[in-house]
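J.: take this sequence and fold it.
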Amino acid sequence: MRLLTGDRPTGKLHLGHYVGTIKNRVKYQYDYDCLFIIADLHMLTTKRSTQNIKDISGNARSAVLDMISCGIDPYKSRFYLQSGVMDIIGSIYFLMNNLITVNRLNRVPSLKDMANDINEEMPYGLLGYPVLQAIDILGYKANIVPVGKDNLSHVEVTREIAKRFNNEYGEVFPIPEPVKSIDSSLVGIDGKRKMSKSLGNSIYISDNDEEITAKVMKMPTDPNRIRPDIPGKVEGNTVFIYHDLFNKNKQEVEELKERYRAGKVGDVEVKKRLSNAIINYLEPFRERRREYESVDKLNKLIADGTFYAREEFYKTYIDVVNVMGYNKVWQGFNLNTK
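T.: The predicted structure follows:
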């Protein structure tokens, strides 16, 4: 049984990534054969400049190091670079992209949001983003896919493509199941939209104590509470959302909520306690990070994972061309499929 998921190498990972998907990766890593994709081809849909491409290597190492620091065991799981398997991915992508319609892809809600983010008409590559994601998943015959809620619709496209291929040509692909995060998307430190690198409202997994404290102190609280002695609202309050998620001292959290509702604690104290809680929460992450932050170690992990991924994907490619009948076409002309 195999698990596959991953991230685009567009920068450092943040607490929203951790809450949204990485916690599930850590949870399931010993139950499945895990492959984590560094999706540098998907990155081109919104980040395609020459500088973006130059930044892939550093961002890939950063993403892998962030995942290891969160608890992913590098001896159990594999990380691979998507572009390192590009030729085989492209082959299956071309063979299978006729199994879904443009109208169906236009109903994927996240694509319009992504097009709005890049402030241009939707590129062809962005429209095909869920199909390329499907090839990533199906190419490794993944059984489960941990995703945030934004990508649930993408996994549904994958399931539809797998079912149609199996029906038309023969059983090749398991039908993957999405595993949704227990926690919903994490609101950013601005308290307005979900945490996002592009919005500049993130606390990064690699942030130091001073950076965390500075960001927490900027968080909005109850806008109607202009003095500490005014009773405040806890529900929907950004600071308390973070307390609930990252403060391991639940008794302290409940006491702070009670005092806040009664107008007996100031915002500064609540925020200081939150920054300390997040720093304490991330301390084990930092210990794991120090063990693997060598560039040579990270390079080897990614290279080994990518070589493994090529071999595994090629096996699926052979299954696909065989069941579709292309192997017989090639045999007639004495063509080598390797």
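J.: can we go C-alpha only for contacts and neighbour counts from here?
T.: Noted.
J.: and Glu255, how many neighbours?
T.: Residues near Glu255, counting by other CA atoms under 10 Å, number 11.
J.: is Pro178 in a helix, a strand, or coil?
T.: Using DSSP: H, G, I helix; E, B strand; the rest coil, the structure places Pro178 in strand.
J.: number of nearby residues for it?
T.: Neighbours of Pro178 (other CA under 10 Å): 21.
J.: surely it and Val145 touch.
T.: Yes: with contact defined as CA atoms under 8 Å, Pro178 counts as touching Val145 (4.8 Å).
J.: strands along the protein, start to end?
T.: Remark: strands assigned in the chain by DSSP state E are 2-7, 33-38, 78-81, 144-147, 177-180.
J.: in JSON lines, list those strands along with distance to Lys112.
T.: Compiled in JSON lines, the strands of the chain are given as follows (distance: least, CA to CA, whole Å):
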{"stretch": "strand 2-7", "distance to Lys112": "19"}
{"stretch": "strand 33-38", "distance to Lys112": "23"}
{"stretch": "strand 78-81", "distance to Lys112": "26"}
{"stretch": "strand 144-147", "distance to Lys112": "19"}
{"stretch": "strand 177-180", "distance to Lys112": "21"}
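J.: for those, which one sits closest to Glu121?
T.: Closest to Glu121 of those, according to CA to CA: strand 2-7, at 23.8 Å.
J.: angle of that closest one against strand 33-38?
T.: Angle, strand 2-7 to strand 33-38, by axes from the mean of the first three to the mean of the last three CA atoms, to 10 degrees: 20 degrees.
J.: what do Pro178 and Val145 both touch?
T.: Common contact partners of Pro178 and Val145 (CA atoms under 8 Å, 6 or more residues apart in numbering): Val155.
J.: who's in contact with the closest residue to Gly266 other than its chain neighbours?
T.: With CA to CA, 6 or more residues apart in numbering as the criterion, Gly266 has its nearest non-adjacent residue at 4.4 Å, and that residue is Pro228. Taking CA under 8 Å, 6+ apart, we find Pro228 in contact with 263-267.
J.: just the buried members of the residues you listed?
T.: 263, 265-267 (16 or more other CA atoms under 10 Å).
J.: from the residues you listed, which is closest to Asp190?
T.: Using CA to CA, these come closest to Asp190 at Asp267, 15.3 Å.
J.: and this one, so I can compare the two:
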Amino acid sequence: MRPTGRLHLGHYHGVLKNWLTLQHEYDCFFFVADWHALTTHYEDPQHVQQHMLDMVIDWLAVGVNPGSSTIFIQSRVPEHAELHLLLSMMTPLSWLERVPTYKDQQEKLREKDLSTYGFLGYPLLQSADILAYRAGSVPVGADQEAHVEITREIARRFNHLYGREPGFEVNAELAIKKMGRKQGEIYRKLRKTYLEKGDDEALETAKALLKEQNNITLGDRERLFGYLEGTGKVILPEPQALMTPHAKMPGLDGQKMSKSYNNTISLRESTDDVDAKIRKMPTDPARIRRNDPGDPQKCPVWQFHKLYSDQQRQDWVQNGCTTAGIGCLDCKKPLIEAVQAELEPIRIEALELENNHDVVKSIITEGCEKARDEAQDTLKEVRDAMGLHYR
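T.: The predicted structure follows:
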């Protein structure tokens, strides 16, 4: 996530609630993408550090757990930059130019000079962010799926160019023997079935078999992944897009919640401000007087009810609005209570973290060290494959 400062309910419902689930299902890496921030805001870097700190405090306050995941800063793991550089040597320029968001963002941000390599190359930096950890899955929304696909293409090209180690087949056969006779025979049959018949089910079964092997090294496992498909050693595995449920959080005016629209409720919004902001929300313009019936579909408040209210409450709103049985303030009152209840524990935790910056910085430092250990392992193999590991 780019460092944009304090987060709001749109971030919470659109991204963070999903992170809270994923951190207990996967080995997750959550990082502050400060280099990515510079791809579009290179002329205004002075707020990055404070924005980073504010954002991490919000992550921790909502429940992102440093004991269950790794929290770090992109620029404090220089391996991201090195891998980006090395991948740039073999990535065709046309691949970057065709990324859908490249021209879209240039159009949306016309007031900025984005004719820079950093902006053109940001999808490749994203690929380096992913491949540095040899991630199996990347949680994205539909609008980001293209970035995972180009990462897959880059990994495939890298493995094709550099995955052929001397004596690859011999080493692969030795690795099969290490699996044990029975497991080795199963692997051979599945590989033969895939290579001769193109049976994708056999390929997936063989991959699952390899993941369960505890008596072969990581290098042998990656080697056998490559041997399955008749290629070389898989140095950089191809990640899969993990399509995640995206709860669209409307803003106070019915548009997408965004700081640029000034229609947000921040995660640390005071109780008085939450109360005032929801009370001032626009409603169906047809309800000029209290006894005028309204249409919930034309009211931003109804969008909030769909997120915060159960079916019984939603039925009450629908009936009360269309019959003028309730007023707009009546409709907003349970929403105020629901949002306050959601934000109260976040406010308390954030306040404690605001008063203990050393704790936050310690969590970040520990996460950076852990992330760097992982990335260094990857870069060692990448350098070896590219002939850059000098002895």
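J.: for the aligned residue in structure 2 for Met114 of structure 1, grab the count of nearby residues.
T.: Counting by TM-score structural alignment, Met114 of structure 1 corresponds to Gln105 in structure 2. When neighbours are defined as other CA under 10 Å, Gln105 of structure 2 has 13 of them.
J.: do the same with the one 10 residues further on
T.: Other residues near Ser115 of structure 2 number 9, with proximity taken as other CA under 10 Å.
J.: Thr306 of structure 1 touches Val85, doesn't it?
T.: Yes: contact criterion CA under 8 Å: Thr306 of structure 1 and Val85 qualify, at 7.3 Å.
J.: compare these two (neighbour count), which wins?
T.: When Thr306 of structure 1 and Val85 are compared for neighbours, Thr306 comes out ahead with 23 against 19, by other CA under 10 Å.
J.: now do the same contact list for that one.
T.: Here Thr306 of structure 1 is in contact with 79-82, 84-85 (criterion: CA under 8 Å, 6+ apart).
J.: same thing but at 6 Å, please
T.: Shown in contact with Thr306 of structure 1 (CA atoms under 6 Å, 6 or more residues apart in numbering): 80-81.
J.: residue in structure 2 paired with it?
T.: Aligned against structure 2 by TM-score structural alignment, Thr306 of structure 1 finds its counterpart in Cys368.
J.: follow-up on the earlier one: in CSV: the contacts of Pro228 of structure 1, plus distance to Val295 of structure 1.
T.: Formatted as CSV, the contacts of Pro228 of structure 1 follow (distance: CA to CA, whole Å):
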residue, distance to Val295 of structure 1
Gly263, 50
Lys264, 49
Val265, 46
Gly266, 44
Asp267, 41
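J.: between those, which is closest to Tyr28 of structure 1?
T.: Asp267 (37.6 Å).
J.: that closest one matches what in structure 2?
T.: Under TM-score structural alignment, Asp267 of structure 1 pairs with Cys328 in structure 2.
J.: excluding chain neighbours, what is closest to that match?
T.: Leaving aside its sequence neighbours, Cys328 of structure 2 sits nearest to Thr283 (CA to CA, 6+ apart; 7.3 Å).
J.: kindly report the same for Met257 of structure 2.
T.: Nearest to Met257 of structure 2 is Gly251, by CA to CA, 6+ apart, at 3.7 Å.
J.: run a quick neighbour tally on the alignment partner in structure 1 of that neighbour.
T.: Superposed on structure 1 with TM-score structural alignment, Gly251 of structure 2 falls opposite Gly188. Using other CA under 10 Å, Gly188 of structure 1 has 22 neighbouring residues.
J.: repeat that for Asn249 of structure 1.
T.: Using other CA under 10 Å: Asn249 of structure 1 sits among 11 other residues.
J.: that one and Gly20 of structure 1, how far apart?
T.: 22 Å (CA to CA, to the nearest Å).
J.: do the same with Ala60 of structure 1
T.: For Ala60 of structure 1 relative to Gly20 of structure 1 (CA to CA), the value is 19 Å.
J.: of the two, who's got more company?
T.: Higher neighbour count among Ala60 of structure 1 and Gly20: Ala60, with 27 against 22, using other CA under 10 Å.
J.: stretch 277-290 of structure 1 vs structure 2, average distance?
T.: When structure 2 is overlaid, stretch 277-290 of structure 1 sits 2.3 Å from its aligned residues on average, using mean CA distance after the TM-score superposition for structure 1.
J.: quick one: contacts of stretch 34-52 of structure 1?
T.: 2-9, 77-82, 125-126.
J.: residues contacting the counterpart of Asp229 of structure 1 in structure 2?
T.: Taking TM-score structural alignment for the superposition, Asp229 of structure 1 sits opposite Asn291 in structure 2. By CA under 6 Å, 6+ apart, the residues touching Asn291 of structure 2 are Ala324.
J.: then Phe79 of structure 1?
T.: With CA under 6 Å, 6+ apart, Phe79 of structure 1 has these contacts: 35-37, 302, 305.
J.: repeat the analysis, applying 8 Å as the threshold.
T.: 35-38, 64, 301-302, 305-306.
J.: check Gly5 of structure 2 too.
T.: Here Gly5 of structure 2 is in contact with 50-55 (CA under 8 Å, 6+ apart).
J.: what's the match for it in structure 1?
T.: Using TM-score structural alignment, Gly5 of structure 2 sits opposite Gly11 in structure 1.
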